[in-house]
Structure formats: C-alpha cells, structure tokens
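**Student:** predicted model follows, preceded by the sequence.
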Amino acid sequence: MKRSIVLTAVAVAFISTSAAAQSVGEKTGVNSVLGVAPSTADFVKEVAISDMLEIQAGKIAEQKGSAEEKRFAAQMIADHTKTSSELKGLVTSGEGVQIPSGLDSSSQSKLDKLRETKPDNFASQYDPMQVSAHKDAVSLFERYAKSGDNPKLKDWAGKTLPTLRHHLEMAQALDNDRK
C-alpha cells in the first residue's frame, strides 16, 4: 500500500515537471487537474485558439441557433473579438511567444461538426460545447492569473476572469434550458 502511494506521488511529480518542460500538460489536461499554471506560450496559444473558435462557432450559431442561442452567440463574438484584440496588444514578438493564425485540428473538428449539424439538432451540439469551452477557459485564466510568469498577461487574465465566469453561467443556463 505504501509503495503504491509513493509511486503515485513520484508519477504525479514526474508528470508535473515534464508537463511544464514539454507543454504536454496543457494539451492533455494534466495541468488543469494538477492546478499547474500554463506556460506563457501555452496560455497565449490556448486563448487565441479559444477566441477564434468562439467567434467562428458564434457565427454558425447566428445562422442555425434559436433566438436565445443567437443572442448568446452575438455576445460571444463581441467579447471574444475584444479579448483577441487585447491579447494581440499584450504579446510582443520579442517575448518569443507567437499567436497562432488558425485553429488547431481539435478545434477545427469541433467547428466542422457544428457546421454539419442540422438546425433542429444544433442546440444539442452547441450548448454543451459552450459549457465545456468556458469551463476550460475559466480554469486556464484562473491558473495563469494565479501563477503565470508574464506580469502583463497575468494581470489581464485576472481582469478577464469575471467576464469568462459570466459566459460560463450564460452557457450553463442555455444548456439547462435545452434539457
């Protein structure tokens, strides 16, 4: 029993140190589970991709969604366009951090699935996707605001958190209304 506890502790320590060194932890969700702050490069990448996905998914929702989803989507487009612009203003190329110009394969897959969804089934795809995306965003921003290594981005993450928490509440209400 003691041996398994020690092995588990060693495994967790190994994962957390290798995750920080290799950025694998953010991609796999290990950092979130362990409460480890993402690297600045991972934070910027995740925020930029999340914003792009929210904006593009919102545009689809404006076409296929219910009146409530269309209102929510308009808010997501406006707010995530604003955070994208703010992020670009905070990140300078001299810091060795690059803002991605397109979606990663996972996000593109989610977007493709939304595009293929018929309007009658749209809520069953879009609503839970929004809850999940905003839970992830809140976790990402909380961890970076607490322990990020870039003071400007750390401050911005903290200031952006209330809006993201509100988005999560809105997404949960949208998803609950669907059920």
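**Tutor:** The structure has been received and is ready for your questions.
**Student:** all contacts plus neighbour counts: C-alpha atoms, from now on.
**Tutor:** Fine.
**Student:** residue boundaries of the strands in the protein?
**Tutor:** Per DSSP state E, the chain carries no strands over any range.
**Student:** now the helix ranked longest in it: buried residues?
**Tutor:** If each helix of the chain is counted by residues according to DSSP state H, the longest one is helix 151-178. Judged by neighbour count using 16 or more other Cα atoms under 10 Å, the buried positions of helix 151-178 are 153-154, 156-157, 160-161, 164-165, 167-168, 170-172, 174-175.
**Student:** of these, closest to residue 11?
**Tutor:** If you rank the buried residues of helix 151-178 by distance to residue 11 using Cα to Cα, residue 154 comes first, at 28.7 Å.
**Student:** show me what contacts the closest one?
**Tutor:** Taking Cα atoms under 8 Å, 6 or more residues apart in numbering, we find residue 154 in contact with 144-148.
**Student:** how about a cut-off of 6 Å?
**Tutor:** 144-145, 148 (Cα atoms under 6 Å, 6 or more residues apart in numbering).
**Student:** ok, it to residue 22 distance?
**Tutor:** 21 Å (Cα to Cα, to the nearest Å).
**Student:** nearest residue to the residue nearest in space to the middle of the chain in space, please, no chain neighbours.
**Tutor:** Nearest to the mean C-alpha position of the chain, counting by Cα atoms, centre = their mean, stands residue 137 at 3.5 Å. Nearest residue to residue 137 in three dimensions, chain neighbours excluded: residue 164, at 7.1 Å (Cα to Cα, 6 or more residues apart in numbering).
**Student:** try this one next to it:
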Amino acid sequence: MNRQDFLRATALTSLTAISFYYNSWPAAAGVPSPAEFVEKAGIAGNFEILSSELMLGSTNPEIKPFAQKMISDHKAAAEELKAAAGGKYPVPDNLDKKHRELIHKLKAADNREETYVKMQVKAHQEAVELFGKYIKEGSDAELQAFAAKTLPTLQMHLDMIEKISSQSS
C-alpha cells in the first residue's frame, strides 16, 4: 500500500468512526420522537412509583409524605400519558435496565433515604429537561399538551426534593 492509499484508508476509517459516534448518541441529545418520548416518560414514571413504594416504610417525616405524593402524582400522570399516547405509541409498564439497576441499588443501600433523595433529584432533573424539550420541539400535539400539563408538577417535585436534599446535607 502506498502513502496515498494509506491516507485514503485512514481518512475513510476516521469518517466512519466519527459517523458511528454521532449516530450512536442517545435520542436525549436531540428531540425524542413521539414513541421515544412516551417510552422515556413512561419508564421515568414507573421508576418514580416503584422507588417511592420502597420508601413508604421510612420514618423520616419528609421522605414518607414525599414518596406518597410521588406515587399518587405519577400514577395519575401514567393514566394521562396513556390517554395522550392514544394507542399510537406503546406505554411501558416496566423499567429499562438502567432503572432496574437503580431500584436494586436503592434496595441494597445502607442509607436508603439519602440514596432515594439523590435518585429523585436526578430523576426529576432529567424529567423536567425531557418534558421541557418535548413541549418546545416535539412533533405530536397531544403529547406536547400532556407534557405542558405535567411539567409544572414535575418542577414542583424537583423543588420539593431539592429542598429535602438541602436540609439533609
């Protein structure tokens, strides 16, 4: 192989690697499709419910009421998501691998309340970002309306859990 062929092969390999890298980015880097939004929103809600159910035995006077509110609000949001999806997009009734691992980590945690609070802060930050992005740039009007209706509740949850987090630090 001469120098020119080597340079062409190197350039082609580099372009292929760059293309693969950019195409492998998660949808969260851009605007999710309606089906991706429903999947992510559904999984996030399921995680909120399941992780909060684990905290119902907490004796912490802030954690237990917060967990109860998460269960109630996210069950209501799940029903609204199903209605907004209108049978066009499947709504998950379980967790993905990432969220199953988080539930396992929460169950195994020595300081379950602290772990729960950290998980809730991160989960609600991600949800607020997802819903905000979908409101602005999503392509399904019914799902945008659902996101717009739900976002203030998610923001309220985030504010609540950040307050709990700052008080326990």
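**Tutor:** Looks like it came in fine. The shown structure was predicted, so the numbers you read here are calculated from the model rather than taken from an experiment.
**Student:** can you pull the TM-score for these?
**Tutor:** Between these two chains, after superposing, the TM-score reads 0.83 (TM-score structural alignment, normalised by the length of the second structure); 151 aligned residues with a Cα RMSD of 1.8 Å.
**Student:** coming back round to it: trace the residue nearest to the centre of the first structure over to the second structure, please.
**Tutor:** In the second structure, residue 137 of the first structure lines up with residue 127, judged by TM-score structural alignment.
**Student:** against residue 58 of the second structure, how distant is its match?
**Tutor:** Taking Cα to Cα as the measure, residue 127 of the second structure falls 24 Å from residue 58 of the second structure.
**Student:** can you get me a residue count around the equivalent of residue 146 of the first structure over in the second structure?
**Tutor:** Residue 146 of the first structure maps onto residue 136 in the second structure when the alignment is built from TM-score structural alignment. Close neighbours of residue 136 of the second structure, defined as other Cα atoms under 10 Å, add up to 12.
**Student:** where along the second structure do the helices fall?
**Tutor:** Listed in chain order (using DSSP H), the helices of the second structure are 3-23, 34-53, 63-85, 97-108, 112-137, 141-168.
**Student:** give me the distance from stretch 32-39 of the first structure to the chain's centre.
**Tutor:** 13 Å (Cα atoms, centre = their mean, to the nearest Å).
**Student:** got the contact list for stretch 89-102 of the second structure?
**Tutor:** Under the criterion Cα under 6 Å, 6+ apart, residues 35, 42-43 lie in contact with stretch 89-102 of the second structure.
**Student:** between those, which is closest to residue 78 of the second structure?
**Tutor:** Minimum separation from residue 78 of the second structure among these (Cα to Cα) is found for residue 42, which lies at 6.7 Å.
**Student:** counterpart of the closest one in the first structure?
**Tutor:** Residue pairing (TM-score structural alignment): residue 42 of the second structure is matched to residue 48 of the first structure.
**Student:** what of residue 103 of the second structure?
**Tutor:** Under the alignment defined by TM-score structural alignment, residue 103 of the second structure is paired with residue 111 of the first structure.
**Student:** relative to residue 52 of the first structure, how far out is its match?
**Tutor:** 10 Å.
**Student:** those two - which one has more neighbours?
**Tutor:** Taking other Cα under 10 Å, residue 111 of the first structure and residue 52 do not tie; residue 52 has more neighbours (22 against 19).
**Student:** now the more buried one. Nearest residue, chain neighbours left out?
**Tutor:** Excluding the flanking residues, the one nearest residue 52 of the first structure by Cα to Cα, 6+ apart is residue 103, at 7.0 Å.
**Student:** so what corresponds to residue 5 of the first structure in the second structure?
**Tutor:** In the second structure, no residue is matched to residue 5 of the first structure (TM-score structural alignment).
**Student:** can you check residue 91 of the first structure too?
**Tutor:** Counting by TM-score structural alignment, residue 91 of the first structure lines up with residue 85 in the second structure.
**Student:** can you give me the neighbour number for its match?
**Tutor:** Using other Cα under 10 Å, the number of residues around residue 85 of the second structure comes to 20.
**Student:** quick revisit: what's the closest non-adjacent residue to the match of residue 103 of the second structure?
**Tutor:** Nearest-residue entry for residue 111 of the first structure: residue 57, 6.3 Å, with adjacent residues in sequence omitted and distances by Cα to Cα, 6+ apart.
**Student:** tell me the counterpart of that neighbour in the second structure.
**Tutor:** Aligning on TM-score structural alignment places residue 57 of the first structure opposite residue 51 in the second structure.
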